[in-house]
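Undergrad: Turn this into a structure:
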Amino acid sequence: MAIQGKVVAITGASSGIGAATARHLASLGATVVLGARRTDRLDQLVDEITAAGGTATAVRVDVTDADDVTSLVDTAVRRYGRLDVLVGNAGMTRIGPLADLDVAGWSAMIEVNVKGILHGIAAALPTFRRQGSGHLVTVVSTSGLKIVPTQAVYAGTKNAVRTLLEALRQESTDGTLRTTSISPGYVRTELIDNALDDPAAREQARQHMADLGIDPAAVARAIAFAIDQPDDVEIGDLTIRPTRQG
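TA: Here you go, the predicted structure:
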C-alpha cells in the first residue's frame, strides 16, 4: 500500500474521526503525528499505537493558533524527515437558528473550522513545495451538501473550506499537491457534546447520533483510500454517510 512509510499529521486527533484515522493509518504502516488540545488523550493514543507496533508522536495543538499548527508540521519534519499528508480534522459545531444570534458560537466555528484549516495550509504548504509533494486531506461535512435549518453557520464554514480547497487545487496543477475533501454524515463522535446549551435537546441529539451514526473507523477507511492512491491520482471529494441518513 502507498500508505506504508508515509508521515501523516492529524489535527483533532484525541477522539472521534481523528483518533480512528490515527489508529487505522498506523496499522497500515504510516507514521502518525497527532495534534489536539487534550494531551492526556493524545498520550494514551500514542501508547496504544506504539504497543501495537506503530509509530506515533503527540503534539499539543490548538488549531486557532497558527504557531501551534506550524509546530505540528515542524515536529513531523524534525523527527521523521518529511510530512506527506496533513489531515485537517479538528472542528466544532453550534446548532441553532440564526435568530438566536449566537455571535460567540458563530465566531468560534469560524476560528476552528475555517481559520484552523487555513493555518494548516499555511503550515504545510511550504514543506510540501520544498519536498515536491504533499497531500491535504480535510474533513468537511454533509451539512454543506444538504442545507438544513439550525446549521446555517456550521454548513457555511464547511462550504467555505470546500471552496478554499478547490481553489487551491486549481492553483496547484503542477502535480506536487493533492487535495481531498471528506464529507462525513452522521458519525458517532463527540462533536455534538458542545453543540447545544439546552441539556434535554443535547441529550436528544446525542441519542439520535448514537442510533443513526456510523463508526468513525468508516471515515478513517475513506481517508486511507484517498491517501493510498498513486501520486498522479487525486480523490477530490468523497462523501460517506449512513445508509439510513436522509
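Undergrad: Every contact and neighbour count from this point should use C-alpha atoms.
TA: Fine.
Undergrad: which strands and helices sit next to the lengthiest strand in the chain?
TA: Taking DSSP state E as the criterion, the chain has its longest strand at strand 177-184. The contact analysis (3 or more C-alpha pairs under 8 Å, 6 or more residues apart in numbering; DSSP states H and E) places strand 177-184 against strand 134-139, helix 152-170, helix 216-227, strand 237-240.
Undergrad: how distant is it from the center of its chain?
TA: Strand 177-184 sits 10 Å away from the centroid of its parent chain (C-alpha atoms, centre = their mean, to the nearest Å).
Undergrad: Quick test: name the residue nearest the centre of the protein.
TA: N89 (1.3 Å; C-alpha atoms, centre = their mean).
Undergrad: Cross-check the contact I'm expecting between that residue and G12.
TA: Yes. Between N89 and G12 there is a contact under C-alpha atoms under 8 Å: 5.4 Å.
Undergrad: Please enumerate the shared neighbours of those two.
TA: Common neighbours of N89 and G12, counting by C-alpha atoms under 8 Å, 6 or more residues apart in numbering, are G18.
Undergrad: Which helix or which strand is home to A104?
TA: helix 103-109 (DSSP states H and E).
Undergrad: next helix or strand past that helix?
TA: helix 116-131.
Undergrad: the inter-axis angle of that next one versus strand 177-184?
TA: Compare the direction of helix 116-131 with that of strand 177-184 by axes from the mean of the first three to the mean of the last three C-alpha atoms, to 10 degrees and you get 150 degrees.
Undergrad: next one: helix 116-131 to chain centre, how far?
TA: With C-alpha atoms, centre = their mean, you get 15 Å for helix 116-131.
Undergrad: To compare against the first, here's the next sequence to fold:
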Amino acid sequence: MTVSPVPVGKVVLITGASSGIGEATARRLAASGHRVLLGARRTDRIAALAEDIRGGGGTADHRALDVTSLDSVRAFARAAHDTFGAVDVLVNNAGVMPLSPLDRLKVDEWNRMIDVNLRGVLHGIAAVLPLMRAQGSGHIVNIASVSGHRVDPTASVYSATKFAVRALSEGLRQESRDLRVTVVSPGLTRSELAEGISDTAVRAATRDLMDIAMPAAAIGAAIDYAIAQPAEVDVSEIVVRPTAQG
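TA: Prediction:
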C-alpha cells in the first residue's frame, strides 16, 4: 500500500504580527498547518506569540521588523527563506490609523500613515517578489480596509493610503501570471489601532464604535480561505464587515 506524504504547510510571513489582525492570522494559519514567521517592532510580543504557537504544536519563528525600512523587510524575507527554504505567502498587515480632521494639520501623522500603510506594503512586495518569481509561485495578501472603499470625516489620509493599497494590488495582480494577489478589506475590527489616535475626541468616538466590532479572528479566517484555494484560483478581494456596521 502506498502511503501519501503528509502535506507540508506553506511558509507565511506576517507583518504587524504583535497584536490584532496580525496575531489572529498567525494563530489561525499555524493551526491550519502553515509555517509562520512573525514580524513586528514589539519583539517581546511576537516572541511570546511564537512560543505559544509552538506550544500548541504549530511552527513559528519571529524577527524584529520595521516595515518603513526596506533593509529590515528584505532581511525579514531572507530570514524566512533561510529558515524554511521558501517564501510562499506574504501577509502585508502592518498598519497605523491616527485619525484626525485635516485642519488639525497633523502632518507627522499623515507621513507616518504613508510610511507604514503604503510604503510598508511596497517594501514587502519589493522584498518577496524576486524570491517568488525565482520559485515560480507565491501569494501576496495586502490588508486594506473598508476605508479603501469609502471616505469618512477624519479618515481622509488613512483612506488615501488604503485606496492606494487596493490600486497597487490590482496592478500587481494584472502584471502576474504565476503569483496570486489578494486584498482583504476589514470593517470595524477589535484591535489596538484606535489607541494610536492622538485626537482625544476622535479616539473616544472610535472607541464607542468598537461595541459592534468583529473579532480579529474573522480576518484570519478570510486570509486562511484565500491561501487554501488551488494555485489556479486567485481570490482577488474580500470585504469583511461586522453585520451591524453601516
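Undergrad: Any chance you could compute the TM-score here?
TA: The TM-score (TM-score structural alignment, normalised by the length of structure 1) is 0.95; 241 aligned residues with a C-alpha RMSD of 1.4 Å.
Undergrad: right, and the helices and strands packed on strand 177-184 of structure 1 - which one's nearest G53 of structure 1?
TA: Ranking those by proximity to G53 of structure 1 (C-alpha to C-alpha) places helix 216-227 first, at 18.6 Å.
Undergrad: now what about that closest one, what contacts it?
TA: In contact with helix 216-227 of structure 1 (C-alpha under 8 Å, 6+ apart) are residues 2-3, 16-18, 20-21, 24-25, 85, 135, 137, 180, 182, 184, 187-189, 234-235, 238, 240.
Undergrad: how close does that helix sit to structure 2?
TA: Aligned to structure 2 and superposed, helix 216-227 of structure 1 gives a mean residue distance of 0.4 Å (mean C-alpha distance after the TM-score superposition for structure 1).
Undergrad: before we move on, the earlier item: how about the helices and strands packed on strand 177-184 of structure 1, which one is nearest V112 of structure 1?
TA: Across those, closest to V112 of structure 1 is helix 152-170 (C-alpha to C-alpha), at 9.2 Å.
Undergrad: which residues touch that closest one?
TA: 93-95, 97-98, 106, 109-110, 113-114, 117, 140-141, 143-144, 147, 177-181.
Undergrad: Now the buried members of those.
TA: Taking 16 or more other C-alpha atoms under 10 Å as the criterion, what is buried in the contacts of helix 152-170 of structure 1 is 93-95, 106, 109-110, 113-114, 117, 140-141, 143-144, 177-181.
Undergrad: Which strand or helix spans E51 of structure 2?
TA: helix 43-55.
Undergrad: now swap in V91 of structure 2 and tell me
TA: Going by DSSP H and E, V91 of structure 2 is part of strand 89-92.
Undergrad: Which elements pack onto that strand?
TA: Counting by 3+ C-alpha pairs under 8 Å, 6+ apart, strand 89-92 of structure 2 packs on strand 11-15, helix 120-135, strand 138-143.
Undergrad: Could you tell me where it falls in structure 1?
TA: Residues 85-88 of structure 1 are where strand 89-92 of structure 2 lands when matched by TM-score structural alignment.
Undergrad: D211 of structure 2: neighbour count?
TA: 12 (other C-alpha atoms under 10 Å).
Undergrad: helix/strand/coil for it?
TA: Following DSSP: H, G, I helix; E, B strand; the rest coil, we place D211 of structure 2 in the helix state.
Undergrad: Tell me who's in contact with it.
TA: Going by C-alpha under 8 Å, 6+ apart, the list of residues near D211 of structure 2 is empty.
Undergrad: re earlier: the helix holding E51 of structure 2 against structure 1, how far on average?
TA: Mean for helix 43-55 of structure 2 is 0.4 Å (mean C-alpha distance after the TM-score superposition for structure 1).
Undergrad: which residue in structure 2 lines up with D43 of structure 1?
TA: Aligned partner of D43 of structure 1 by TM-score structural alignment: A47.
Undergrad: Report the spatially closest residue to that match, excluding sequence-adjacent ones.
TA: Residue nearest to A47 of structure 2 in three dimensions, not counting chain neighbours: H62, with 6.2 Å by C-alpha to C-alpha, 6 or more residues apart in numbering.
Undergrad: residues contacting the one you found?
TA: With the criterion set at C-alpha under 8 Å, 6+ apart, H62 of structure 2 makes contact with 37-39, 43, 46-47, 50.
Undergrad: Which entries within these meet the buried criterion?
TA: Buried among the contacts of H62 of structure 2 by 16+ other C-alpha under 10 Å: 37-39, 43, 46-47, 50.
Undergrad: Tell me which two of those sit farthest apart.
TA: Taking C-alpha to C-alpha, no two of the buried ones among the contacts of H62 of structure 2 sit farther apart than L37 and T43, at 12.3 Å.
Undergrad: Overlap in contacts, these two.
TA: In contact with both L37 of structure 2 and T43: 62-63, using C-alpha under 8 Å, 6+ apart.
Undergrad: quick one on the thing from earlier: quickly compare the helices and strands packed on strand 89-92 of structure 2 and say which is most buried.
TA: Highest mean neighbour count of these: strand 11-15, a mean of 28 (counted as mean count of other C-alpha atoms under 10 Å).
Undergrad: ok, the aligned residue in structure 2 for G120 of structure 1 - contacts?
TA: In structure 2, the residue matched to G120 of structure 1 (TM-score structural alignment) is G124. By C-alpha under 8 Å, 6+ apart, the contact list for G124 of structure 2 reads 67, 70, 73-74, 90, 92.
Undergrad: if we go to 10 Å?
TA: 13-15, 67-70, 72-74, 76-77, 90-93, 118, 140, 142 (C-alpha atoms under 10 Å, 6 or more residues apart in numbering).
Undergrad: L177 of structure 1 too?
TA: Contacts of L177 of structure 1 (C-alpha under 10 Å, 6+ apart): 84-85, 125, 128-129, 132-136, 168-169, 171, 231-232, 234.
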